[in-house]
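> Can you look at this prediction? I've put the sequence above it.
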Amino acid sequence: MFANDPSKKISFTRFIRDQDLVIVYERHDTMKAVKVCEGSILQNRFGVFKHAEWIGKPFGTKVFSNRGGFVYLLAPTPELWTLVLSHRTQILYIADISLVIMYLEIVPGCVVLESGTGSGSLTTSLARAVAPTGHVYTFDFHELRAASAREDFEKMGLSSLATVAVRDIQGQGFPDAYSGMADSVFLDLPQPWLAIPSAGKMLKQDGILCSFSPCIEQVQRSCETLKSNFTDIRTFEILLRTYEVQEGKLDGGCRGDEGVPLGALPCKRRQRSSEGSNVPENSSSTVVMARPCSEAKGHTGYLTFARLKCIS
């Protein structure tokens, strides 16, 4: 059950082939996943792009339309997939995912159990982290959602690394076949405390569990349950602040003590005016500006980690 098929190992080929999944990049906030089909076309505001012209080109290539417009063809990495996937459920984003993989101590060869699968955002990153010899076994109680996730993993070439099954982990627990086999367990459930006893049975000695919950009340109840068989219990909330870097004029915006816009890089040479004050030379010139994004993402959820107690 836990052996991987060597004929289906993840491919690291960097050239686009027919039936490959590519991420079509128009700009940082406009991307889409496209399956390459030799006889198909992509039509957008930049013109018409023939898939046949993409085949054989390396990922990252800039391709042109019939009207001279262009897009970039990027490899479907877990980071990009998180930004373009279909949201069947609320998903985990890169900031939370990175902490999950680090604190679960996931390395190549690990066996990871996950519940629930949802839209598969985390699963793709887990699969890459355990590659090429590990495996992710992910469960969702919703049959159609599990089927959609299975199709997505097939498109991305992750079928040999991630197995999707339909099961109500809260009500039934994890299958006994995985008892003592998991290096780590991840729970994204409305009542994670119901699954924690089963998760403890699945973990190897010194294994680690992570539970993601949007509400602090869920965290409190989960921690109470964890105390019996787990130690080193910690909860984190990740708040990410992104900055926009773009060109701007020196003669506008908020200014500091010396008349230069806050965040302007680099500082312009200043000269002393006839009145004796410092003024920027060529104040209407263009400089690089940095400012926080207007749409900052706030609270996503709480991540609770705990290590299984060793039995002496």
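That came through, no problem. Residues are numbered from 1 along each chain as shown.
> going forward, measure contacts and count neighbours with C-alpha atoms only.
Fine.
> Tell me where the stretch 51-200 of the chain has strands.
All strands of the stretch 51-200 of the chain, identified by DSSP state E, counting those that start in this stretch, fall at 61-64, 70-74, 111-115, 135-140, 162-166, 182-187.
> one more structure, for comparison:
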Amino acid sequence: MLEEGKIAEGDYVLLVHKNKSWLVKVKKDKKFQTHISSLDLSELIGKEYGYKTKDGLYYAFKPTLIDHVMNFKRETQIVYPKDAAYTILKLNIKPGSFVLELGTGSGAMTAYIANFVRPNGKVHTFDVNEHYIKIAKENLANIGLAEFVEFKTFTPEIKENYYDAAFVDLGDPWKLVEIVWKALKPGSVAAFLLPTYNQLEKLYSSMEKRFFPEETVEIFIRRLQVAENRTRPQNFVVGHTAFLIYCRKIV
């Protein structure tokens, strides 16, 4: 057995070359091929994370949760890290939390939440599409988070006054307001993700008797290109991905 912190066969590594990166599973005698070069992955076995390959072209880093999620198999749009991070803080998700998710998709937000509720919390995630649930299960199993999630086909029969928080990412969220309200413990926070202003307005008008709308946001990331005497914003801005409504259950 290799020492902790060293790369073993079967581990995932993030290979980085300048501003490009690839998530790769290490296998003995397997070649990793890009337009840059060919790398024998056997070279990485037994090396520490942060290792620079012999040809000097790649660094091998330990992948973060974001690295894994952004490389998930997917057939749906995912919740981006900028939206997920703020949402987890707004929902006060922590170890031991029980969280309701309506709209599993490919499991991106499911993975982020599961990472925070473990080891003794749980995510109960529902979707109307069994194919998406299958993909999400595989994605979370690959990164060791599936045990903190219960995957279910959507049903209106959801436990009442049970959940510490709720996250909703489905096309007609105004139809789910009553279900979410019943499922949450009094005073708990729900987050609804929507792509358009029209949906935002329709949801607002449908929740006024059940939730106190605390905050509605759109989150941007502005990255910088740093060089001595030439630091400036990058040309590409991570802009609109979704609008987010955070609201508290009222009784």
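That came in fine, so what should we check first? Please read all numbers here as calculations on a predicted model, not as lab measurements.
> Which of the strands of the stretch 51-200 of the first structure sits closest to S198 of the first structure?
strand 182-187 (10.3 Å; Cα to Cα).
> want to throw the strands of the stretch 51-200 of the first structure into TSV with mean neighbour count?
Converted to TSV, the strands of the stretch 51-200 of the first structure look like this (neighbours: other Cα atoms under 10 Å):
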stretch	mean neighbour count
strand 61-64	16
strand 70-74	20
strand 111-115	26
strand 135-140	25
strand 162-166	21
strand 182-187	25
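> And these: which comes nearest T235 of the first structure?
Closest to T235 of the first structure of the strands of the stretch 51-200 of the first structure, according to Cα to Cα: strand 182-187, at 13.8 Å.
> and that closest one, how far out from the chain's middle?
Its chain's C-alpha centre and that of strand 182-187 of the first structure lie 18 Å apart, by Cα atoms, centre = their mean, to the nearest Å.
> Give me the mean deviation of it from the second structure.
Following superposition, strand 182-187 of the first structure is found to deviate from the second structure by 0.7 Å on average (mean Cα distance after the TM-score superposition for the first structure).
> Give me the aligned partner of Y204 of the second structure over in the first structure.
Mapped onto the first structure by TM-score structural alignment, Y204 of the second structure lines up with C223.
> Give me the neighbour count for S40 of the first structure.
12 (other Cα atoms under 10 Å).
> Quick check: closest non-adjacent residue to it.
Nearest residue to S40 of the first structure, sequence neighbours excluded (Cα to Cα, 6 or more residues apart in numbering): H51, at 5.7 Å.
> who's in contact with that neighbour?
Each residue near H51 of the first structure by Cα atoms under 8 Å, 6 or more residues apart in numbering is listed here: V36, C37, E38, G39, S40, I41, L42.
> want to try TSV for the residues you listed, with distance to K309 of the first structure as columns?
Shown next, in TSV, are the contacts of H51 of the first structure (distance: Cα to Cα, whole Å):
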residue	distance to K309 of the first structure
V36	49
C37	52
E38	55
G39	57
S40	55
I41	56
L42	54
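> So among those residues, which ones count as buried?
Among those, those classed as buried by neighbour count (16 or more other Cα atoms under 10 Å) are V36, C37.
> and of the contacts of H51 of the first structure, the nearest to L73 of the first structure?
Of the contacts of H51 of the first structure, the one sitting nearest to L73 of the first structure (Cα to Cα) turns out to be V36, at 10.7 Å.
> Just give me the match in the second structure for the closest one.
For V36 of the first structure, the aligned residue in the second structure is V26 (criterion: TM-score structural alignment).
> quick one: that match and Y12 touch, right?
Yes - under the criterion of Cα atoms under 8 Å, V26 of the second structure makes contact with Y12 at 6.1 Å.
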